[in-house]
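A.B. asks: My questions concern the predicted model and sequence given below.
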Amino acid sequence: MPLLPLILLALALLAPAAQAKSACVFEGTLQGKPIKDCSEIDLPVPVAEYRLQCEKHVDAFKRLGGEIRAYVAPACPKPALAGCKGAMGTPGTVYYYLASPTELANKQAACAKYGGSWLSGS
């Protein structure tokens, strides 16, 4: 599974605490391609803790040749091209915005492989 989906799934595994719904948006370029993905969870997590988890992955993207900006939002932007809900048993959904049809097909296969539910045109 590529790095970004793993990072987004990791964000969905944060321990419960104080705020209900949170989203982490990743925008920029990765290896010369535009990217915009978002991970949304519906768990009580303190804003500061979630922001730290969201932003700490930017360095990993830079090492992969990316210029990514990560920020916290109350929810992922709508509409998205597609999404993957509950992969690896997480209580979150990852939304995709700028993927090609081939990339979406690969993401859909990965979603199914990890037990998630695919959401078309989310």
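C.D. replies: Yes, it's here.
A.B. asks: C-alpha from now on. contacts and neighbour counts both.
C.D. replies: OK.
A.B. asks: Is it correct that residue 95 is in contact with residue 78?
C.D. replies: No - using C-alpha atoms under 8 Å as the test, residue 95 is too far from residue 78 to be in contact (9.1 Å).
A.B. asks: what residues does the helix or strand where residue 49 lies touch?
C.D. replies: With the criterion set as DSSP states H and E, the secondary-structure element containing residue 49 is helix 47-55. For helix 47-55, contacts defined as C-alpha atoms under 8 Å, 6 or more residues apart in numbering pick out 11, 14, 18, 19, 22, 24, 69, 70, 71, 72.
A.B. asks: Out of those, which comes closest to residue 113?
C.D. replies: Comparing the contacts of helix 47-55 against residue 113 with C-alpha to C-alpha places residue 11 closest, at 19.0 Å.
A.B. asks: surely the closest one meets residue 43?
C.D. replies: No - when contacts are counted by C-alpha under 8 Å, residue 11 is not listed as touching residue 43 (10.9 Å).
A.B. asks: Got another one to weigh against that:
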Amino acid sequence: MRIAAPLLVIGLFVAPAAWSANRACVIEGTISVAGSSTAVKDCMEFSSDVTAEQLKSSCDAVAQASAGFGGKPGKVTLMRQCPRPASGACKGLMGRPLDAYYYGLSADAIQQKRQACETSTAVIKGGTWSDGK
């Protein structure tokens, strides 16, 4: 029992750190546009520390966005990092410490994502495209 108590105390401090180690989320769902449904699997990965609440809030907001396109809210899975390889990735999405990974895209869709990633406006800084590895 003497050994168990200190281990329990250590566990109480270490466990929250392990739980907060998630910096990414996969969002899977279907988007309907002009009567055509498309399966979507994307992942957001923060390149800096983020609280569990911030991660969940950000991921849930993106998942809910698919409902605005006529689909159901996407399914969110939290994880340490986005799965690799991906079809492609936008590093520093919108000038933020956030990388977006895209999966199962056609060649045309990859080019569209790349163009959107790299485009800068007066308000939003473009990101850097990566092959998703």
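C.D. replies: Thanks, I have it. In this text the structure is predicted, and so the values were computed from the model without any measurement.
A.B. asks: hang on, the earlier thing: mind reading off the mean deviation between whichever helix or strand comes after the helix holding residue 49 of structure 1 and structure 2?
C.D. replies: Next along the chain after helix 47-55 of structure 1, taking DSSP H and E as the criterion, comes helix 58-63. Compared with structure 2 after fitting, helix 58-63 of structure 1 has a mean deviation of 2.2 Å; criterion: mean C-alpha distance after the TM-score superposition for structure 1.
A.B. asks: what's the nearest residue to the spatially most central residue of structure 2 if we skip its chain neighbours?
C.D. replies: Note on structure 2: the residue nearest the mean C-alpha position is residue 44, at 1.5 Å, using C-alpha atoms, centre = their mean. Setting aside the residues directly before and after it, residue 44 of structure 2 is nearest to residue 100 in space (C-alpha to C-alpha, 6 or more residues apart in numbering), at 4.6 Å.
A.B. asks: can you check residue 34 of structure 1 too?
C.D. replies: residue 28 (5.7 Å).
A.B. asks: Is it correct that that neighbour falls within a strand?
C.D. replies: Yes - residue state for residue 28 of structure 1 (DSSP: H, G, I helix; E, B strand; the rest coil) corresponds to a strand.
A.B. asks: Trace it over to structure 2, please.
C.D. replies: With the correspondence set by TM-score structural alignment, residue 28 of structure 1 lines up against residue 29 in structure 2.
A.B. asks: so its match sits right up against residue 70, yeah?
C.D. replies: No - taking C-alpha under 8 Å as the contact criterion, residue 29 of structure 2 and residue 70 are not neighbours in contact, 11.2 Å apart.
A.B. asks: out of those two, which sits in the more crowded spot?
C.D. replies: Using other C-alpha atoms under 10 Å as the criterion, residue 29 of structure 2 and residue 70 rank with residue 29 on top: 19 against 15.
A.B. asks: Would you mind measuring from the more buried one to residue 80 of structure 2?
C.D. replies: As for residue 29 of structure 2, its distance to residue 80 of structure 2 is 20 Å (criterion: C-alpha to C-alpha, to the nearest Å).
A.B. asks: one step back: okay, the helix holding residue 49 of structure 1 sits on what stretch of structure 2?
C.D. replies: Matched against structure 2 by TM-score structural alignment, helix 47-55 of structure 1 falls on residues 52-60.
A.B. asks: so how much does the matching stretch differ from structure 1 once superposed?
C.D. replies: Superposing on structure 1 and averaging over aligned pairs (mean C-alpha distance after the TM-score superposition for structure 1), stretch 52-60 of structure 2 comes out at 1.8 Å.
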